[in-house]
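Undergrad: give the three-dimensional model of this entry:
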Amino acid sequence: MTADQLSEPAVRAFVSAVNAHDRAAFQQTLAPGASMSDDGTERDLADWTEREIFSSGGRMVVETEKAGGRSLVVRYSNDTWGEMRTTWDFVVDGGKITRFETGQA
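TA: Below is the predicted model:
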């Protein structure tokens, strides 16, 4: 499934920004004060995304979506960890992502 096929516009923009390694576009998908967790542990969003996405060539290949496009199963890869199957759950308010939770599927 390509990013442009995703149902939720904010999530579609998020995945597109990650895959394009576009920090500015990525920031535009997030609401002020957005938060996230990785494998159930709260993380600093700016630090985590820099390390796990932008500095390490992160890439999302979406396998499936549920919940109107706010819940994804993704083959996620980066230069640090290689490829792994992950889940991504998003909370969207006013067209912006206020929270996302990711972890191994």
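Undergrad: all contacts plus neighbour counts: C-alpha atoms, from now on.
TA: OK.
Undergrad: list the buried residues for the longest strand that the chain contains?
TA: Looking across the chain with DSSP state E, the single longest strand is strand 82-93. Within strand 82-93, the residues scored as buried using 16 or more other C-alpha atoms under 10 Å are Arg85, Thr86, Thr87, Trp88, Asp89, Phe90, Val91, Val92.
Undergrad: mind checking how far the residue of the chain most remote from its centre is from Pro9?
TA: Distance to the chain centre peaks in the chain at Gly94, reaching 17.5 Å (criterion: C-alpha atoms, centre = their mean). To Pro9, Gly94 is 11 Å away according to C-alpha to C-alpha, to the nearest Å.
Undergrad: same check, this time on Ala24
TA: Distance from Ala24 to Pro9, by C-alpha to C-alpha: 17 Å.
Undergrad: who has more neighbours, these two?
TA: Of the pair Ala24 and Pro9, Pro9 is the one with more neighbours under other C-alpha atoms under 10 Å, namely 18 against 9.
Undergrad: could you also give me the structure for this second sequence? I'd like to compare it with the first:
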Amino acid sequence: MSIALDQLTDPPVRAFVAAVNAGDRDAFESTLTPGATMSDDGSDRDFADWAEREIFSSAGHMDVLTQTGDGLGLVANYRNDTWGAMLTAWRFTVDNGKISRFETGQA
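TA: As a prediction, the model looks like this:
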């Protein structure tokens, strides 16, 4: 059973998930610090290229199953039109109310 969006305890992470699920590029970008970085399955990726491919042009969607006590770690069923559904882990670094880095990969 997934966790409702309003139950995600970290506000920037909650905004990130909401933006991904809405396919809202502007809202997504507003959750990030300038120069934010990310990795996928342990390899750093070009943030803009990854987001376009994995989220926006492929209808990415997160159903969050668990969150860590600090709200910065999630396990989610992630699905998009390219890869289908997969169990993923997400870890966020937040600085001054914005996400400066996230790491994702198969859980």
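Undergrad: quick TM-score on the pair, please.
TA: The TM-score (TM-score structural alignment, normalised by the length of the first structure) is 0.99; 105 aligned residues with a C-alpha RMSD of 0.5 Å.
Undergrad: before we move on, the earlier item: what's the following helix or strand after the longest strand of the first structure?
TA: strand 96-104 (DSSP states H and E).
Undergrad: OK, contacts around the closest residue to Arg75 of the first structure other than its chain neighbours?
TA: Distances taken as C-alpha to C-alpha, 6 or more residues apart in numbering place Arg85 nearest to Arg75 of the first structure, at 4.5 Å, with adjacent residues excluded. By C-alpha atoms under 8 Å, 6 or more residues apart in numbering, the contact set of Arg85 of the first structure is Val73, Val74, Arg75, Tyr76, Gln104, Ala105.
Undergrad: what does the fourth one align to in the second structure?
TA: Put plainly, it is Tyr76 of the first structure. Under the alignment (TM-score structural alignment), Tyr76 of the first structure pairs with Tyr78 of the second structure.
Undergrad: touching, its match and Ser58? I think so.
TA: No: at 11.6 Å, Tyr78 of the second structure and Ser58 do not qualify as touching, with contact defined as C-alpha atoms under 8 Å.
Undergrad: map Thr86 of the first structure across to the second structure for me.
TA: In the second structure, Thr86 of the first structure lands on Thr88 (TM-score structural alignment).
Undergrad: which residues are in contact with its match?
TA: Per C-alpha under 8 Å, 6+ apart, neighbours of Thr88 of the second structure: Val75, Ala76, Asn77, Tyr78, Thr104, Gly105, Gln106, Ala107.
Undergrad: please redo it, this time with the cut-off set to 10 Å
TA: Counting by C-alpha atoms under 10 Å, 6 or more residues apart in numbering, Thr88 of the second structure touches 41, 62-65, 74-79, 104-107.
Undergrad: mind checking how far it is from Leu74 of the second structure?
TA: With distances taken as C-alpha to C-alpha, Thr88 of the second structure is found 8 Å from Leu74 of the second structure.
Undergrad: identify the contacts common to the two.
TA: The contact lists of Thr88 of the second structure and Leu74 share Met62, Asp63, Val64, Leu65, Thr104, Ala107, where a contact means C-alpha under 10 Å, 6+ apart.
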